[in-house]
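J.: give the three-dimensional model of this entry:
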Amino acid sequence: MPRPSPARAKSATSSRGQTHTIRIIGGDWKRTPLPVIDLDGLRPTPDRVRETLFNWLGQRLDGQRCLDLFAGSGALGFEAASRGASRVLMVERHARAAAQLRANQAKLAASAIEVAEADALRLAASLAPGSFDVVFLDPPFGEDLLGRALELAVPLVAPDGFLYVESGESLDAAANPALEAWSVVRQGKAGAVHYHLLQRENEE
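T.: Purely as a prediction, here's the structure:
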């Protein structure tokens, strides 16, 4: 698995072997720092990318249901909860990372957040279709998981919902069978990270 890129490492800056921190950008817990474990391949979404994403989503997510399928640091899920999401399911397979997510959840007394220590693909396959308004999809870049993750994540998004994808290369929705009837409505690039917001196309 590749080492974190410089752009993403800026959100977790301390020497190897120590606890890093991320900072919530907006909402109820704005400017709150949260510890992140030092783990190979863990790439907290950079501050400027999160700020852009939640501008795209309209700043507040009041009452919305969110899935952070490869939670890692939890940067996206905690940001969503801070901005009013009614439910945030964070899925993380690594025991130490999941434990840190639970510790941060307790620190914030974040009742809307649920942490599941599980394989993301297996858990996604068991979830009800259309059960989330926003799905955050940021699989490890070096494990060739994106294709299968998209297949499983797309049905979970509610009809008017959004799918957010981070990847190591630009995402071509038209060339991806899992994204038939979807389009990239916004996209950007920060260092080696490409990020995309997708929504179902209007069928009229």
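
J.: from here on, contacts and neighbour counts on C-alpha atoms
T.: OK.

J.: biggest helix in the protein by residues?
T.: Ranked by number of residues, the top helix in the chain under DSSP state H is helix 95-108.

J.: just give me how far that helix sits from the chain centre.
T.: Taking the mean of its C-alpha atoms, helix 95-108 sits 16 Å from the chain's own mean (CA atoms, centre = their mean, to the nearest Å).

J.: and the spatially closest residue to residue 78 that is not a sequence neighbour, what is it in contact with?
T.: Excluding the flanking residues, the one nearest residue 78 by CA to CA, 6 or more residues apart in numbering is residue 24, at 7.4 Å. By CA atoms under 8 Å, 6 or more residues apart in numbering, the residues touching residue 24 are 30-34, 75, 78-79, 82.

J.: apply 6 Å and report the result again.
T.: 30-32, 79 (CA atoms under 6 Å, 6 or more residues apart in numbering).

J.: residues of the longest strand along the chain that come out buried?
T.: Using DSSP state E, we find that the single longest strand of the chain is strand 157-167. Going by neighbour count (16 or more other CA atoms under 10 Å), the buried part of strand 157-167 is 157-158, 161-167.

J.: does residue 28 lie in a helix or a strand, and which?
T.: Using DSSP states H and E, residue 28 sits within no helix or strand.

J.: scan the contacts of residue 24 and report the most crowded one.
T.: Compared across the contacts of residue 24, residue 79 has the highest neighbour count, 25 neighbours, by other CA atoms under 10 Å.

J.: how about the secondary structure of it?
T.: Using DSSP: H, G, I helix; E, B strand; the rest coil, the structure places residue 79 in helix.

J.: got a list of what it touches?
T.: Contacts of residue 79 (CA under 6 Å, 6+ apart): residue 24.

J.: one more, for comparison:
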Amino acid sequence: MSRKRTQSTKSRQPAGRRPGQTNRLRIIGGEHRGRQLVFPDSQGLRPTSDRTRETLFNWLQPMLPGAACLDLFAGSGALGFEAASRGAGRVTLLEQNPKVFHRLQENQQLLRLNQLAIQQGDALSWLEQPAVAFDIVFLDPPFADHLLTECCQKLDQNGWLASDPRIYLEWDLKGPSPELPANWRPLKQKKAGQVVYALYTRSADNG
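T.: Next up, the predicted model:
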């Protein structure tokens, strides 16, 4: 089935990357600022860039302390670990790839981030379970799988979003834009190379 191929790793891979090379990301703010974390080499796996993360977390900082966050396609963990370092109260990371999942667990233990909950599973299936509301959701799925539209619908309809949420999306500039729920409205949007990244909220009026 096609869903079984859904991967929580990113669909973009740096030029020149060879299997077996060590990958590192740097936490750029908060309690663990400057700490470097290793993540495994996996096809398509790449963290959101430092510059994009800096912009994103400047957008989010007013509501981030104590917030409940969901990183639905965790990959390297760049967004989830950054949120925890900057004071999020609860951060759930979902990752399908077993190797990447275990590295996320090791990095959590290294930084002693007790507010992190790291789970392994397919994102679309995971969103069918009984929901717990999140204040902030990060959505950076593999571009080639075109998962944003369906994920956003499930988040909106199945009770995963708090009353005044922030939903962060990334998609390929050359690909189709996601079809978002009618009650979502954009707050911020920028481009970085061939990537569009944007922040949305949901209006209280579902109509």
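
J.: need the TM-score between these chains.
T.: Once superposed, chain against chain, the TM-score is 0.87 (TM-score structural alignment, normalised by the length of the first structure); 194 aligned residues with a CA RMSD of 2.3 Å.

J.: ok, back up a step: now check the second structure for the residue matching the residue nearest to residue 78 of the first structure.
T.: With the correspondence set by TM-score structural alignment, residue 24 of the first structure lines up against residue 27 in the second structure.

J.: then residue 184 of the first structure?
T.: With TM-score structural alignment as the criterion, residue 184 of the first structure matches residue 186.

J.: got a list of what that match touches?
T.: Contacts of residue 186 of the second structure by CA under 6 Å, 6+ apart are residue 200.

J.: do you know how far the residue nearest to residue 78 of the first structure is from residue 31 of the first structure?
T.: 5 Å (CA to CA, to the nearest Å).

J.: any idea which element residue 66 of the first structure lies in?
T.: Here residue 66 of the first structure is assigned to strand 65-68, by DSSP H and E.

J.: where do the strands of the second structure begin and end?
T.: 23-26, 36-39, 68-71, 90-95, 116-120, 134-139, 161-172, 184-192, 195-202.

J.: among those strands, which is the most enclosed?
T.: Using mean count of other CA atoms under 10 Å, the stretch among these with the largest mean neighbour count is strand 68-71, at a mean of 25.

J.: residue 162 of the first structure and residue 134 touch, don't they?
T.: Yes: the criterion here is CA atoms under 6 Å, and residue 162 of the first structure meets it with residue 134 at 4.8 Å.

J.: picking that back up, what range in the second structure matches the longest strand of the first structure?
T.: Under TM-score structural alignment, the match for strand 157-167 of the first structure is residues 161-171.

J.: give me the mean deviation of that stretch from the first structure.
T.: Superposed on the first structure, stretch 161-171 of the second structure shows a mean distance to its aligned partners of 0.8 Å (mean CA distance after the TM-score superposition for the first structure).

J.: matching residues in the second structure for the strand holding residue 66 of the first structure?
T.: The aligned range for strand 65-68 of the first structure is 68-71, by TM-score structural alignment.

J.: gap between the most centrally placed residue in the first structure and residue 100 of the first structure?
T.: Central residue of the first structure (CA atoms, centre = their mean): residue 136, 3.7 Å from the mean position. Using CA to CA, one gets 19 Å for the distance from residue 136 of the first structure to residue 100 of the first structure.

J.: with residue 82 of the first structure instead?
T.: Distance of residue 82 of the first structure to residue 100 of the first structure, given as CA to CA: 17 Å.

J.: the two - which one has more neighbours?
T.: Each of residue 82 of the first structure and residue 100 has its neighbours counted (other CA under 10 Å); residue 82 has more, 24 against 18.

J.: so what corresponds to the more buried one in the second structure?
T.: Per TM-score structural alignment, residue 82 of the first structure is aligned with residue 85.

J.: shouldn't its match be in contact with residue 33?
T.: No: if you go by CA under 6 Å, residue 85 of the second structure and residue 33 don't touch, sitting 7.4 Å apart.

J.: how about the contacts made by the aligned residue in the second structure for residue 199 of the first structure?
T.: Using TM-score structural alignment, the partner of residue 199 of the first structure in the second structure is residue 201. Going by CA under 6 Å, 6+ apart, residue 201 of the second structure touches 165-166, 184-185.

J.: ok, residue 201 of the second structure to residue 55 of the second structure distance?
T.: Shown here: residue 201 of the second structure relative to residue 55 of the second structure, a distance of 17 Å by CA to CA.

J.: coming back round to it: save the buried residues of strand 157-167 of the first structure as a markdown table, and put in distance to residue 2 of the first structure too.
T.: Rendered in a markdown table, the data for the buried residues of strand 157-167 of the first structure read as follows (distance: CA to CA, whole Å):
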| residue | distance to residue 2 of the first structure |
| --- | --- |
| 157 | 29 |
| 158 | 33 |
| 161 | 31 |
| 162 | 28 |
| 163 | 24 |
| 164 | 21 |
| 165 | 18 |
| 166 | 15 |
| 167 | 13 |
